[in-house]
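J.: could you work out the structure for the sequence below:
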Amino acid sequence: MKRLIFAGLMGLATFLAPAAARPETAPTPAPAAETSRTHAISMHGEPDLPPGFAAFPYVAPDAPKGGRITLGSSGSFDNLNPMIIRGETVQGIREFVIEPLMARSLDEPFTLYGLIAREITVPENRSEVTFHLDERARFSDGTPITAKDVLFSHQILRDKGRPNFRTYYRKVAKAEALDDHTVRFVFADAEDRELPLILGLMPILPSHLIDPDRFEETTLTPVVGSGPYRIANVSPGRSITYVRNPDYWGRDLPVNRGRFNFDEIRFDYYREGSAQFEAFRTGNIDLRNEDDPALWAKGYDFPAARDGRIQREEIAIAVPAGMTGLVFNTRRTVFADPRVREALIHLFNFEWVNKSFFHGLYKRTESYFERSMLSSARTPADARERALLAPFSDAVLPEILDGTYRVPESDGTPHNRTNARSAYEMLEAAGYELKNRRLVHRETGRPLTFEILAANISQERLLGAFVSDLAKIGISARIRVVDSAQYQQRLRNYDFDMIQFTWPSSLSPGNEQLFRWSSGVADEPGSFNYAGVKNPAADAMIAAMLAAKDDEDFISAVRALDRVLLSGHYVIPLFHPPAQWVASWKRLGHPEKTPLSGFNVDSWWVRPRN
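T.: Purely as a prediction, here's the structure:
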């Protein structure tokens, strides 16, 4: 349930000279022709909501305030600063304590509305952006937010933040304060039309409270932000409690009406999923985003669920399912050959696993943008896609280009003989042969063996079934379960052969794709390019996606990227739920309308007692 809600944070302070916010060698671009100020910005098209809108359409503007909600999270934490790669970060900092310049609508693909920056000015070519700060904006200690804090936040995250921040913010050629409440960013790459929105989502840190020299150190000292909550209590590794700031500066803004209704929000951490579920059963946790179909199908047969004190809902979600898969670390010799990776895809018996373990509730994932118009699965490439891919003739398999490719299916029995035979033929072509019931490389004598790194024992059943199928044709795989801290450390340094991982997606994928698939981050610790993708075609498709000016070009670029990734066989695609499975105690209420991205706890409330 850790993915139920959140992540994020930052902090520091330093002096603000214009030169400090600018790469030393970057020229100062000429000013671009400005458009008029506006209250919002969309990646493509126009914002849905006009100036002066009352509230987002998926909230209840008059929702009651008060009460407490307790949420569960898995694992542990030892850091309140998730903007760095060190440590195990805590839930909720970014969502409740640290605010961005602008607020994202959850009911549009990618649209931002005024928050700390009440207005934004962007030229048509999006080569720069100017943010006009709300003069009322304050940190929770009462200090006004000024241009100095914005420039400070950009500089510290660019130089010392996580790799994704460094990648995004280094695209700024010039950053300057036009006055105390106006900040202008000019971009070195005018082809990346997402950059104004990326800067709009930049978290704003209090420059007067943070020591830049210690920013990259883990910390358990409560951070200060400008958001609706303050940190009230921290029990390292066990819980964190947020309390609503009664003096929150932005409580009456349109983007905040009907949100942040709880007086207190608490996250309790559990090392085992069974203990977390038991805490929900007994009322120690108030809400659960269920990710276990076996529990959803059979686990809610207890008194509180039977008598209606707990409500269960299947909530429709319209954003892509993303990709959950068993990830090949292609940096490792064992997975360097794509024929080996493709063979192992054939050996995963989804139909039997889904029926036996998950009550048939999952659907097989066939695309990195599954469940959306951005998916290339079962769809032939259009003329735009073919033009984009033309310089990379070997990057996409013919069957993926023409839309006839299907993820291998089995007959639903535990044997999977047809697919196993195909896999063995692929492995023979890759130089392997069976000797003494072990698959070994003909030239080197090296056996085909690898380790699957797992974060918890709940993964062992699925992984164990896969390991058993591998053994049938002489492949030796072993499962290694490590604690959450060690798991995160090994992921940061790509110290694994295979992992199970989920890359979520939205209807407006953008710069985060660089952090997942670009050659430039493949060897940089802390990125999400766990597969080690170094593919010029993927780099080019991401660039085309970021430069797209209309929906047609954007969709074609995303589908082309999807085809490149599928053709590379970088993961064994697993599965996804058809909806969000949400269980909550009846004392909680929520709006009738659900946004495109699914339910969000910050619009829920405690029902008043009659």
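J.: use CA for all of it now, contacts and neighbours both
T.: Fine.
J.: could you find the closest non-adjacent residue to the residue most central in space within the chain?
T.: Against the mean C-alpha coordinate of the chain, by CA atoms, centre = their mean, the closest residue is Pro504 at 4.9 Å. Nearest non-adjacent residue to Pro504, counting by CA to CA, 6 or more residues apart in numbering: Gly322, 4.4 Å away.
J.: which ones are touching the one you found?
T.: Gly322 sits next to Ser367, Tyr368, Phe369, Glu370, Thr502, Trp503, Pro504, Ser505, Ser506 when contact means CA atoms under 8 Å, 6 or more residues apart in numbering.
J.: give me that answer again for 6 Å
T.: Tyr368, Phe369, Glu370, Trp503, Pro504, Ser505 (CA atoms under 6 Å, 6 or more residues apart in numbering).
J.: how about Arg118: what's its closest non-neighbour residue?
T.: Closest to Arg118 by CA to CA, 6+ apart is Asp134, at 5.2 Å.
J.: over to Arg492?
T.: Spatial nearest neighbour of Arg492, excluding adjacent residues (CA to CA, 6+ apart): Gly526 at 4.3 Å.
J.: what do you get for Leu546?
T.: Here the residue nearest Leu546, using CA to CA, 6+ apart, is Asp192, at 4.8 Å.
J.: quick one: the one you found and Gly510, what's the gap?
T.: 9 Å (CA to CA, to the nearest Å).
J.: which stretches of the stretch 501-610 of the chain form strands?
T.: For the stretch 501-610 of the chain, the strands defined by DSSP state E, counting those that start in this stretch cover 571-573, 575-576, 580-585, 588-589, 605-606.
J.: I'd say Asp539 and Ser518 touch.
T.: Yes - with contact defined as CA atoms under 6 Å, Asp539 counts as touching Ser518 (5.5 Å).
J.: what's around the residue nearest to Met373 when sequence neighbours are not counted, how many residues?
T.: The shortest distance from Met373 to any non-neighbouring residue, by CA to CA, 6+ apart, is to Ile555 (7.7 Å). Close neighbours of Ile555, defined as other CA atoms under 10 Å, add up to 22.
J.: please provide the structure for the following sequence as well, for comparison with the first:
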Amino acid sequence: MTAHRSPTLFAAVAASLWALSAVPLAAGPGHGIAMYGDPALPPDFAHLPQANPDAPQGGRIIFGEVGGFDSLNPYIRRGTAPWGVGLLTVETLLGRNYDEPFTLYGVLAESVETNDARDFVEFTLRAEARFSDGSPVTVEDVMWSMEALGTEGQPRYHAAWSKVASMEATGPRSVRFTFTETDRELPLLLGLRPILQKAQFEDRPFDASSLEPVIGSGPYKVGGFEPGRSITFRKTPDWWGRDLNFYAGQHNFEEIRYEYFGDAAVLFEQFKAGEVMFWREGNAARWADSYDFPRALSGEVVKSEIPHQRPSGMMGLVFNTRRDLFADWRVREALIHAFNFEYVAQTITGGDDPRIASYFSNSVLGMRDGPAEGQVRAILEPLSEHLLPGALEGYSLPVSDGSVANRANLRAATALLAEAGWEADSAGVLRNPQGRAFEFTILLRQGASEMRAIVDIYVEALRRLGIRVVTASVDSAQYTERTLEYDFDMTHMVRGLSLSPGNEQWLYWGSSAADQPGTRNLMGARNPAIDALIERLLTATSQEDFVATTRALDRVLTTGRYVVPLWFSPVSRLAHDRRLQFPETIPMYGDWTGFQPELWWFEE
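T.: Just a heads-up that it's a prediction; the model follows:
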């Protein structure tokens, strides 16, 4: 089946967001919690709107991944774990409905309670909640998990934990967290923390990488694995949550398997041969002309387009501004001009997908064209000393004529570089006043063939400016380690962004994350304006203020010139075995977390 884009798609998401006014929360425990207002679904909802409660049960799905894994603990810095471990085997107190901007409903917790100030949150566990070994999920497990993640887990868990003033058991199945400061998102963030079994880690350190599967309370257990090559998850037959309304129509496969390959081209060949059942196509040109292999022609493989209403996010080549070479915004702007987007896009993808204009583009949260106006301008003006050109006046990416030469933009790049102190010597090598040559390395993950093709075109353009660039492709483990330690000059970055940006923004581009290993602030952004806007996001009490603040943040990030943006697609292009089916109702976030494999099923 092919899902078609609705002509009212973006009007619908705008209406959904603006309908969420700052309605005071009802007193007492509730079945769910929303960032603003109340949950859309009533306590007795039968199933999530996007789920098919009549979906057949059984069968399997086989995914293909590029890279490998050497750990089965995805919650710590050490090692690389398969994505499916957290997704399939571990539960959280609350679960997200991806058909609402940011609303959570009870999963391990039967109820959640907070107040208008949101200075505390209290969860009451379901009596029937069980780990996969049959032991009950207890308040002690919850409290231990929160502290272990917040102190020894990945950095993304630390910020929220630092805002917890106290936690206490308030009953045999209830636990309360009191916060140190105002942050409307904190109750939701704690609701999404994975809950692990304390007893499993009594005899071994939590932060040590291990191939022992974590004991979770999710619908699947690790059925078998070969490190770096494959892992299989099998449905837990007596899973405690099988009759929960939140999960009606979800987790329908009996078996989910991930196969790992060293190269995307090899993976695609395995998909064509039927060894892998699913392929997410990121290239519009290939989508149009490369699906003439036998299994596609026979109908064994079908193509589906899944629309979405989420922001474009940011994908591109990111500058590491910790390097002196990229500390000057004029240098970054010059290298953005040198990237011939129109020619690259036409060469690589046929030019069908639009360029990413800003981090939250394609959504109601994205910056608008032209100068900042109204509430957005009022938010930005007090921060003007920390803003780069374009934040208030208006900014857009350079556009080329599509030719290989890209002469006008290269002339602009040369002028910007000269302004920043870089001039070509008699041999055509770009140098600064101290005689240092302009040279750097682009770090890529091994097997990223399409990105390598993009970089090759870019490197040639930079050579014409007198810049020497080396491309280094390393294996998945090395790439992960080097990016975690920020050991690169430039690399490929992908940041998926949601309609409910919050505390994760600190990890993406907050100053406190710039020098903390393992965060996602690859560019090394340190800007008081960004920090102030993230703070404002977390304390906004109305949807209007939230949207204006996000648009202001989008302007500061985009005019920071941290990334050479590539393209995005307003639809996800999925090729898959025809026996794999999905519901006709597509969630607001489309093909994103919460869609596949959760909502899909196998049908002969």
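J.: rewinding a little: which position in the second structure aligns with the residue nearest to Arg118 of the first structure?
T.: In the second structure, the residue paired with Asp134 of the first structure is Arg126, using TM-score structural alignment.
J.: give the equivalent position in the first structure for Val547 of the second structure.
T.: By TM-score structural alignment, Val547 of the second structure lines up with Ile555 in the first structure.
J.: how many residues are close by Arg463 of the second structure?
T.: 15.
J.: measure it to Ala424 of the second structure for me?
T.: Arg463 of the second structure sits 11 Å away from Ala424 of the second structure, taking CA to CA as the criterion.
J.: sorry, back to before: just put the strands of the stretch 501-610 of the first structure in CSV and tack on mean neighbour count.
T.: Rendered in CSV, the data for the strands of the stretch 501-610 of the first structure read as follows (neighbours: other CA atoms under 10 Å):
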stretch, mean neighbour count
strand 571-573, 24
strand 575-576, 20
strand 580-585, 19
strand 588-589, 17
strand 605-606, 24
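J.: for Arg406 of the first structure, which of those is the nearest?
T.: Minimum separation from Arg406 of the first structure across the strands of the stretch 501-610 of the first structure (CA to CA) falls at strand 571-573, 11.3 Å.
J.: and for Ala453 of the second structure, nearest residue in space, chain neighbours not counted?
T.: In space, Ala453 of the second structure comes closest to Ile348 once its chain neighbours are excluded; the distance is 7.7 Å by CA to CA, 6+ apart.
J.: now do the SS call for the alignment partner in the first structure of Met167 of the second structure.
T.: By TM-score structural alignment, Met167 of the second structure lines up with Ala175 in the first structure. Here Ala175 of the first structure is strand, with the state taken from DSSP: H, G, I helix; E, B strand; the rest coil.
J.: excluding residues flanking it in the chain, which one is nearest Ala175 of the first structure?
T.: With sequence-adjacent residues excluded and distances taken as CA to CA, 6+ apart, Ala175 of the first structure is closest to Phe185, at 4.6 Å.
J.: and that neighbour, what pairs with it in the second structure?
T.: Aligning on TM-score structural alignment places Phe185 of the first structure opposite Phe177 in the second structure.
J.: follow-up on the earlier one: list the contacts of the match of Asp134 of the first structure.
T.: Applying CA under 6 Å, 6+ apart to Arg126 of the second structure gives the contacts Leu108, Ala109, Glu110.
J.: what do we get in the second structure for Arg492 of the first structure?
T.: In the second structure, Arg492 of the first structure lands on Leu484 (TM-score structural alignment).
J.: what segments of the stretch 351-500 of the first structure are strands?
T.: 363-364, 432-435, 438-441, 449-454, 476-481, 498-503.
J.: which bit of the second structure covers the shortest one?
T.: The counterpart of strand 363-364 of the first structure in the second structure, counting by TM-score structural alignment, spans residues 354-355.
J.: and the fifth one, by the same measure?
T.: Mapped onto the second structure using TM-score structural alignment, strand 476-481 of the first structure spans residues 468-473.
J.: what about the matching stretch, how far off from the first structure?
T.: For stretch 468-473 of the second structure, the mean distance to aligned residues of the first structure following superposition is 0.8 Å (mean CA distance after the TM-score superposition for the first structure).
J.: which one is Pro595 of the first structure nearest to, not counting chain neighbours?
T.: Using CA to CA, 6+ apart, the closest residue to Pro595 of the first structure is Asp107 (4.6 Å).
J.: what of Leu244 of the second structure?
T.: Using CA to CA, 6+ apart, the closest residue to Leu244 of the second structure is Val107 (7.9 Å).
J.: against Met102 of the first structure, how distant is the aligned partner of the one you found in the first structure?
T.: Aligned counterpart of Val107 of the second structure in the first structure: Leu115 (TM-score structural alignment). Leu115 of the first structure sits 5 Å away from Met102 of the first structure, going by CA to CA.
J.: kindly report the same for Val243 of the first structure.
T.: Val243 of the first structure is 22 Å from Met102 of the first structure, where distance means CA to CA.
J.: and these two? which has more neighbours close in?
T.: Between Val243 of the first structure and Met102, counting by other CA under 10 Å, Met102 is the more crowded of the two (29 against 19).
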